[in-house]
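Novice: The amino acid sequence is not available; the structure is as follows:
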């Protein structure tokens, strides 16, 4: 597996003019765009991604993660979405995600996770199906070319028939452009993203040339295949020699298929001006919980991997620069406000808490109440005609707790229809929520959250929530 891997003259003039026009069109980008090996903003400033991935599709209630990721210095967040392999993320939900990115001054890399391990993992979607999903979202993506990169499909081939990646990727890019997408596109490598057979490396030039806008960036995922400095530097150098743009779209400090050399990955990325995105913020399962960067989505509880990524040498805090569209002197106007790692040559586990798509958000924190030991904060994260999505954050006090119960009373006849990360019972307008097995124990000052969908009619005032530690 580890292979080291007069009429004639007029016609000529017309042809030249056509080529020039095409080239100018490709370069006259309205948003994030490629120039040689670099990613540039619309104003011409270089942008180097520094950030992490957030498993939104499995944890839609963790809306605070965007602000938390930003608070640690990131300039980019890669957001996991699904078009149906898991609970589908709707257009309104994706619009809400973009809103949170813009509000938190982050570049938003949106990725479709459905394609993970196609050809090797059961249930995986094709790149064609991923493009269908993006076309269905076009109305909410158009106009965000300055803020959004579309990662067409996560790790779109496993180790079976990876050579098919080239034609499938070219076709996906062509369909995206034919549909009118002006965004920078990102394409992941086959071999579960790690390209150990060098299919992406050796065919990247033809794939890039197949994009009429010449605005595609390539993404390599570095886990156990990249466990030596020589392998890392050789792969990065191949793209720089070819003059093609590359980002490290995922990497970790450990993995079951080998121990990636994260020190070299980060040092080489910094010295070469290559973007990197760690995997992943929180919520990993299936034996790779060690890839969590914070414990239980709590920004105050960085893991050793989180400390390394955000605060270590060549880390995010020391090297990330915010996109100038948000802060720079020549920034363009910003738009109106708006886990399973797929990380190895073997199939990735897929945590799948019960969740629902979240329509467009308008956070409105409610007053928090609390009894001894913990406090609870209720907020409406999304609201639409007749329905809403809510989230309650539970925080331990000055001492650790082993369980919690949150209660509140609705004043406007609201009802809860679905819940995740808690057990909820209702009696009339009174609601009682209790922890589930994995989120009851909280250290002093630690927090967790649960989410729910509900219905409303006429009014939807946020009630005060009270928390009791068990």
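Specialist: Sure, I can see it. Quick caveat, the model's predicted, so the values are computed rather than measured. Residues are numbered from 1 along each chain as shown.

Novice: From here on, just use CA atoms for contacts and neighbour counts.
Specialist: OK.

Novice: quick check: longest helix of this protein.
Specialist: helix 7-27 (DSSP state H).

Novice: Got another one to weigh against that:
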């Protein structure tokens, strides 16, 4: 992708339309079925702030890698993932069944899913790119996989929908796309990327964002800026993001890296500014980059144990994902992070068999010791996926703190011989989502899930 820096004088201030959005936006947000925008903030279905701390994953080019990639991304501490899809105009189309599977995997891994149509990248300059209108056709065609997922999914209409040619059409085209999606029955938070290969050096999105938000009957639009070479100083980062927050317009850094061929973005400033202003960010990208930008891989060859320097910076550095991410409240964790720490699978395997009767359930759990030594005493930690509450346990003991659970043995299940296993069960009540936990840790070591 070519992202050209423009030497422009400062552009005008954001349009002062915020007052037009006030009362109506608040009333509609209160009735929203899922994510929604209020006072310039992204709120979840429970009305709580949700600040994205996630990464991008190139699903459309690596569909066989996605299930493991999402599990690994979650294990590294992320609370969200932006998933690359194709409308079929440039690459192999991701159909409704495939998208439904991606959404299910996101939910299983307790990740908020931002779905984006990538075929629009650089429209007007990149010859093979398709229009926002074509992207809308795609979303409406796979609508059945999206409706009902408003608590878990945001729809990013089109990736970087204009290059550096004819980008002034962005405003009207974006308004038209939003209008068609609303008329077609999509009630999701809609994320819209900036023109100029996502970097908005022309300030087209910045200066028209208020009008675009006002044009949405649901007032439920999140603006996505991609920060590469255009944003190579703290002043540029702070000025751009600050104008949105000052005008109470919702903004997220949908892509950024620690270097780029068009200039060296200031990732430290991006992350620090996002953290101080409560703005989401999503690093590009988990793995699989090519065409000279392999340096943007967070993990080498999709191997979570081989983070690149960029991956270590994003996940483990100051203002990074591990230190700042809070899990979405829809998963029942109260905004906390998963107690299963990132790392390689330990010498254990857990089987979780769920019998769900709606308001109550049983779970039969087996812990297998796959090491060469006997385990004498153990703790098993996991996090429920919804509003489950344990009522009773057999062959073990349990403590629960909101969604977090710790299981400890009875005297007769204390010892697990090498190659052996122990089994126990629990009965509980639930409301809403009730699926198997995404991850388990035995004595702090992540277990494989059977």
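Specialist: Thanks, I have it. Just so you know, these numbers come straight off a predicted model, no measurement behind them.

Novice: hang on, the earlier thing: and the longest helix of structure 1, which residues are buried?
Specialist: By 16 or more other CA atoms under 10 Å, the buried positions in helix 7-27 of structure 1 come out as residue 26.

Novice: Contacts for it next, please.
Specialist: Identification of contacts with helix 7-27 of structure 1 by CA atoms under 8 Å, 6 or more residues apart in numbering yields 33, 35, 212-215.

Novice: Give me the three-state assignment for residue 255 of structure 1.
Specialist: What DSSP: H, G, I helix; E, B strand; the rest coil gives for residue 255 of structure 1 is coil.

Novice: Map it onto structure 2.
Specialist: When structure 2 is aligned by TM-score structural alignment, residue 255 of structure 1 is paired with residue 260.

Novice: Let me know how buried its match is, in neighbour terms.
Specialist: Using other CA atoms under 10 Å, residue 260 of structure 2 has 18 other residues around it.

Novice: returning to that earlier point: following the longest helix of structure 1, which helix or strand shows up next?
Specialist: Later in the chain than helix 7-27 of structure 1, the nearest helix or strand by DSSP states H and E is strand 33-35.

Novice: now that next one: which residue numbers in structure 2?
Specialist: Following TM-score structural alignment, the aligned partner range for strand 33-35 of structure 1 in structure 2 is 36-38.

Novice: Other residues contacting the matching stretch?
Specialist: Here stretch 36-38 of structure 2 has contacts from 25-26, 29, 42-45, 188-189, 219-222, 250, using CA under 8 Å, 6+ apart.

Novice: Please enumerate the strands of the stretch 101-250 of structure 1.
Specialist: Taking DSSP state E, counting those that start in this stretch as the test, the strands found in the stretch 101-250 of structure 1 are 107-112, 148-151, 184-188, 216-222, 246-251.

Novice: correct me, but the match of residue 255 of structure 1 touches residue 230?
Specialist: No - judged on CA atoms under 8 Å, residue 260 of structure 2 makes no contact with residue 230 at a distance of 10.0 Å.

Novice: Against residue 194 of structure 2, how distant is the aligned residue in structure 2 for residue 214 of structure 1?
Specialist: Aligning on TM-score structural alignment places residue 214 of structure 1 opposite residue 219 in structure 2. As judged by CA to CA, to the nearest Å, residue 219 of structure 2 and residue 194 of structure 2 stand 18 Å apart.

Novice: now swap in residue 262 of structure 2 and tell me
Specialist: Distance from residue 262 of structure 2 to residue 194 of structure 2, by CA to CA: 17 Å.

Novice: So which of these two has more stuff around it?
Specialist: residue 194 (30 against 14).

Novice: Please tell me I have it right and the more buried one contacts residue 222.
Specialist: No - under the criterion of CA under 8 Å, residue 194 of structure 2 makes no contact with residue 222, lying 11.0 Å away.

Novice: which residues in the stretch 251-400 of structure 2 form helices?
Specialist: 267-277, 309-316, 321-324 (DSSP state H, counting those that start in this stretch).

Novice: how close does the match of residue 255 of structure 1 get to residue 286 of structure 2?
Specialist: Taking CA to CA, one finds residue 260 of structure 2 at 16 Å from residue 286 of structure 2.

Novice: Now do the same for the one residue sitting closest to the centre of structure 1: helix, strand or coil?
Specialist: By CA atoms, centre = their mean, structure 1 has its centre lying nearest to residue 79, at 1.6 Å. Classification of residue 79 of structure 1 by three-state DSSP places it in strand.

Novice: gap between it and residue 94 of structure 1?
Specialist: Using CA to CA, we find residue 79 of structure 1 at a distance of 10 Å from residue 94 of structure 1.

Novice: mind listing what's buried in the helix or strand hosting residue 362 of structure 1?
Specialist: Secondary structure from DSSP H and E places residue 362 of structure 1 in strand 361-365. Of all the residues in strand 361-365 of structure 1, those buried under the rule 16+ other CA under 10 Å are 361, 365.

Novice: Please state the offset of that strand from the chain centre?
Specialist: In terms of CA atoms, centre = their mean, to the nearest Å, the centre of strand 361-365 of structure 1 is found 21 Å from the chain centre.

Novice: Show the subsequent helix or strand relative to that strand.
Specialist: Scanning forward in sequence from strand 361-365 of structure 1 by DSSP H and E, the next helix or strand is strand 369-371.

Novice: Aligned counterpart of residue 78 of structure 1 in structure 2, please.
Specialist: Matched to structure 2 by TM-score structural alignment, residue 78 of structure 1 sits across from residue 82.

Novice: Could you count how many residues lie near its match?
Specialist: Neighbours around residue 82 of structure 2, by other CA under 10 Å: 28.

Novice: And the one 10 residues further on, by the same measure?
Specialist: Here the neighbour count serves as a burial measure; for residue 92 of structure 2 (other CA under 10 Å) it reads 12.

Novice: Identify the residue nearest it in space, chain neighbours excluded?
Specialist: Spatially, and ignoring its direct neighbours in sequence, residue 92 of structure 2 is nearest to residue 86 (6.3 Å; CA to CA, 6 or more residues apart in numbering).

Novice: The one you found contacts residue 117, correct?
Specialist: Yes - between residue 86 of structure 2 and residue 117 a contact is recorded at 5.5 Å, counting by CA under 8 Å.

Novice: Show me which of those two is the more surrounded one.
Specialist: Set residue 86 of structure 2 next to residue 117 and count neighbours by other CA under 10 Å: residue 117 wins out with 28 against 22.
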